[in-house]
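Novice: this is a predicted model, with the sequence first.
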Amino acid sequence: MLDEEFFPRRRMDRGVRDSVKKLLHYSVVLLGFFLALSMAGIDLKNFAVLAGALGIGIGFGLQNIVNNFISGLILLFERPIKVGDMVVVDNEWGTVRKIGLRSTTVETFDLAELIVPNSLLVSEKVTNWTLSNSRSRLVIPVGVAYGSDVPKVLTILAEAARQHPDVLKEPEPSPIFVAFGDSSLDFELRVWMADAQKRLLVRNDLLQYIDRRFREEGVEIPFPQRDLHLRSVDSAIIGGMQEKPAPPRSE
């Protein structure tokens, strides 16, 4: 009824709808519990005293459960995360699928479901990529060989950003020459996307385009390398190398 009549008229987003439904559900359950006690002839005043006494003992034994329960209420009221948000929890990327009073279900990109205690979402650091808006910045590091044409590399990176339909025109994409690396000239391509859910797809497309254009333009992507310089070598070692007979040739 709420989904068909009430919510469409109010134009509430999915997160607000889920919070309202859960709060109404738990309120009805709690009200029904007290009505059942009243109809059974149990004095609610006596029950309150008994519940208070039991609460002290249960609080120590079920401290984590109570903590998660209170944290679930905080999530429903403050809404730092909502159903459908893309979050990073303990270095795991995923989409929030369900927020309960004890735990929250996060679906990873591998379609695995993480059951995260609500207390963790309230007390620990959680990255929410879609809290206030779904825009997201993507940074792609690129390294090319020393001696490469720097303006040409910057042009190719800018071209890669302009041709992709999911890359925003504003803020404007930024190809940047970052540093002289150990084995390469280091660049970064910084772009903005309208939908953070497409980060992996956009990254894949841009990397493929950059690789193809580099090969067409003869821009080399180097392997890590080290140069070894010998300042001094023991003369006995040099003499031994010179006097060592060559191995016999097999016929």
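Specialist: Looks like it arrived, so ask away.

Novice: CA atoms for contacts and neighbours, from now on please.
Specialist: OK.

Novice: the helices in the chain, which residues?
Specialist: Counting by DSSP state H, the chain has helices at residues 7-10, 14-39, 44-61, 63-78, 118-123, 150-163, 199-217, 235-243.

Novice: and the ones you listed as CSV, adding distance to residue 141 and mean neighbour count?
Specialist: Formatted as CSV, the helices of the chain follow (distance: least, C-alpha to C-alpha, whole Å; neighbours: other C-alpha atoms under 10 Å):
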stretch, distance to residue 141, mean neighbour count
helix 7-10, 44, 12
helix 14-39, 35, 14
helix 44-61, 50, 11
helix 63-78, 36, 18
helix 118-123, 31, 18
helix 150-163, 11, 18
helix 199-217, 10, 14
helix 235-243, 45, 9
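
Novice: which one of these lies closest to residue 100?
Specialist: Among these, the nearest to residue 100 by C-alpha to C-alpha is helix 63-78 (6.4 Å).

Novice: counting by contacts, list what the closest one packs against.
Specialist: helix 14-39, helix 118-123 (3 or more C-alpha pairs under 8 Å, 6 or more residues apart in numbering; DSSP states H and E).

Novice: so for residue 185, which of the helices of the chain sits nearest?
Specialist: Per C-alpha to C-alpha, nearest to residue 185 of the helices of the chain: helix 150-163, 8.6 Å.

Novice: nearest to residue 228, of the helices of the chain?
Specialist: By C-alpha to C-alpha (comparing all of those), the closest turns out to be helix 235-243, at 17.5 Å.

Novice: helices or strands next to that closest one in the packing?
Specialist: Helices and strands touching helix 235-243, by 3+ C-alpha pairs under 8 Å, 6+ apart: there are none.

Novice: relative to residue 130, which of the helices and strands packed on helix 63-78 is closest?
Specialist: Across those, residue 130 has its closest neighbour in helix 14-39 (11.8 Å, C-alpha to C-alpha).

Novice: and here's the other structure:
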Amino acid sequence: MIIQEEITEQAKEFIEENVWDSVRDFLEYEIFHFGDKNPLVLTVGLLIFVFIVFIVTTVLLRMVRKIVTRRMESSDKQKFDSVFSFSKYFIYVIVIFFALDSIGFNITAVFAASAALLVGVGLALQTFFQDILSGIFIFIDKTVHVGDIIELDGKIGRVEEIKLRTTRAVTIDNKVLIIPNHLYLTNTLYNWTQNNIITREFIEVGVAYGSDTTLVKELLIKAALSNKMVLKKPAPLVLFTNFGDSSLNFRLVFTINDSFMAAIPKSEIRFEIDRLFRAHNVEIPFPQRVVTMAGGSKKE
């Protein structure tokens, strides 16, 4: 009986030693080996360790994100999520590198082997990182909001979505503008509606010399007020801007309640101005030139 127990105990020890040896051999199995001096070695155990670190980091990041955004407003939460989704990749890289360095993995060899590649990738992604940084600046200083009407590089659109790399806007003819965020840093941005959707617009027109300027002023104001998109308060204003070469120049200033649609009421008001001027015999002049022919005669 004692002999049988000794045999059983020896068998257990033998099995345990073989199992641990098998597990050790499995974990130390080299998947990748590079270099002779200070070699870069990737084993199964190291790969499992990285996976565990990745899972733990993911769980912690989700907890932090949930705690931070718990009391945020929906708009601020969306902005934070965009920045957080980009930043977490840097956190993953930093945490994994620190974890590998703590168990003796040759991080220096990794940087040495990938230095040229990292430089090339950095140059190739220079504009990409500019877009990301610009997107972060937009979120922080709140330069642009969803619903704003912006003008950038001669293009006008209503902002529909702001992402970390691009801003999407829709033009008046329902075309989608995809604007790389770095353009906000390199171009002048006009935000038509940062103060309010109500904006001041103007139309310039010239009339012939000798015209009744008081009548012109009355007709211009009447044309503006005839449009339903023009606000009664503040009232439209007519400015006598200059004595031109062939015309008396006026500027009609008015306020509308939807700057995104400004082109439509301005066109309608021009039609009405033309109609009223014709009805009251107010002439809109056109430039005339006098050409002297070679015999002294003149031709207009």
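Specialist: Yep, it's here. Predicted model, so just to flag it, every value in this text is computed and none were measured.

Novice: mind putting the helices of the first structure in JSON lines, distance to residue 171 of the first structure included?
Specialist: Converted to JSON lines, the helices of the first structure look like this (distance: least, C-alpha to C-alpha, whole Å):
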{"stretch": "helix 7-10", "distance to residue 171 of the first structure": "32"}
{"stretch": "helix 14-39", "distance to residue 171 of the first structure": "28"}
{"stretch": "helix 44-61", "distance to residue 171 of the first structure": "52"}
{"stretch": "helix 63-78", "distance to residue 171 of the first structure": "30"}
{"stretch": "helix 118-123", "distance to residue 171 of the first structure": "31"}
{"stretch": "helix 150-163", "distance to residue 171 of the first structure": "12"}
{"stretch": "helix 199-217", "distance to residue 171 of the first structure": "16"}
{"stretch": "helix 235-243", "distance to residue 171 of the first structure": "63"}
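
Novice: so which of those gets nearest residue 97 of the first structure?
Specialist: Nearest to residue 97 of the first structure, of all the helices of the first structure, is helix 14-39, at 10.2 Å by C-alpha to C-alpha.

Novice: chain neighbours aside, what residue packs nearest to the aligned residue in the first structure for residue 178 of the second structure?
Specialist: The alignment partner of residue 178 of the second structure in the first structure, by TM-score structural alignment, is residue 115. Spatially, and ignoring its direct neighbours in sequence, residue 115 of the first structure is nearest to residue 105 (4.8 Å; C-alpha to C-alpha, 6 or more residues apart in numbering).

Novice: contacting residues for the match of residue 178 of the second structure?
Specialist: 103-106 (C-alpha atoms under 8 Å, 6 or more residues apart in numbering).

Novice: out of these, grab the one that's most surrounded.
Specialist: With neighbours taken as other C-alpha atoms under 10 Å, the top of the contacts of residue 115 of the first structure is residue 106, carrying 27 neighbours.

Novice: and the gap between it and residue 227 of the first structure?
Specialist: Using C-alpha to C-alpha, to the nearest Å, we find residue 106 of the first structure at a distance of 48 Å from residue 227 of the first structure.

Novice: again, but for residue 38 of the first structure
Specialist: Distance of residue 38 of the first structure to residue 227 of the first structure, given as C-alpha to C-alpha: 85 Å.

Novice: swap in residue 101 of the first structure?
Specialist: Counting by C-alpha to C-alpha, the separation of residue 101 of the first structure from residue 227 of the first structure is 60 Å.

Novice: ditto for residue 31 of the first structure
Specialist: According to C-alpha to C-alpha, residue 31 of the first structure stands 77 Å off from residue 227 of the first structure.

Novice: neighbours of the counterpart of residue 127 of the first structure in the second structure, just the number please.
Specialist: Here residue 127 of the first structure is matched to residue 190 in the second structure, going by TM-score structural alignment. Close neighbours of residue 190 of the second structure, defined as other C-alpha under 10 Å, add up to 16.

Novice: one step back: so which of the helices and strands packed on helix 63-78 of the first structure gets nearest residue 240 of the first structure?
Specialist: Nearest of these (C-alpha to C-alpha): helix 118-123, 66.6 Å.

Novice: the closest one - contacts with which helices or strands?
Specialist: In terms of contacts (3+ C-alpha pairs under 8 Å, 6+ apart), helix 118-123 of the first structure is packed against helix 63-78.

Novice: tell me the counterpart residues of the helix it packs on in the second structure, please.
Specialist: By TM-score structural alignment, helix 63-78 of the first structure lines up with residues 126-141 in the second structure.

Novice: that stretch against the first structure, how far on average?
Specialist: Superposing on the first structure and averaging over aligned pairs (mean C-alpha distance after the TM-score superposition for the first structure), stretch 126-141 of the second structure comes out at 1.2 Å.

Novice: what sits up against that stretch?
Specialist: The set of residues external to stretch 126-141 of the second structure that reach it, using C-alpha under 8 Å, 6+ apart, is 79, 83, 144, 163-166, 180-182, 184-185.

Novice: dump the residues you listed into CSV; add distance to residue 173 of the second structure as well.
Specialist: CSV is the format used below for the contacts of stretch 126-141 of the second structure (distance: C-alpha to C-alpha, whole Å):
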residue, distance to residue 173 of the second structure
79, 28
83, 32
144, 21
163, 23
164, 26
165, 24
166, 20
180, 21
181, 22
182, 25
184, 23
185, 26
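
Novice: just give me the closest of the residues you listed to residue 262 of the second structure.
Specialist: Taking C-alpha to C-alpha as the measure, residue 262 of the second structure lies nearest residue 144 of these, at 20.0 Å.

Novice: now do the contacts for that closest one.
Specialist: Here residue 144 of the second structure is in contact with 138, 191, 194 (C-alpha under 8 Å, 6+ apart).

Novice: now do the contacts for residue 299 of the second structure.
Specialist: Residue 299 of the second structure touches 290-293, counting by C-alpha under 8 Å, 6+ apart.

Novice: mind doing that once more with 6 Å?
Specialist: 290-291 (C-alpha atoms under 6 Å, 6 or more residues apart in numbering).

Novice: residue 255 of the second structure too?
Specialist: Residues near residue 255 of the second structure by C-alpha under 6 Å, 6+ apart: 199-200, 230-231.

Novice: for ChimeraX, write the select line for the buried members of those.
Specialist: Here is the ChimeraX selection string for the buried members of the contacts of residue 255 of the second structure, based on 16 or more other C-alpha atoms under 10 Å:
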select :199,230,231
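
Novice: reformat the contacts of residue 255 of the second structure as a markdown table; add distance to residue 63 of the second structure.
Specialist: Listed next are those as a markdown table, based on distance: C-alpha to C-alpha, whole Å:
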| residue | distance to residue 63 of the second structure |
| --- | --- |
| 199 | 45 |
| 200 | 48 |
| 230 | 52 |
| 231 | 51 |
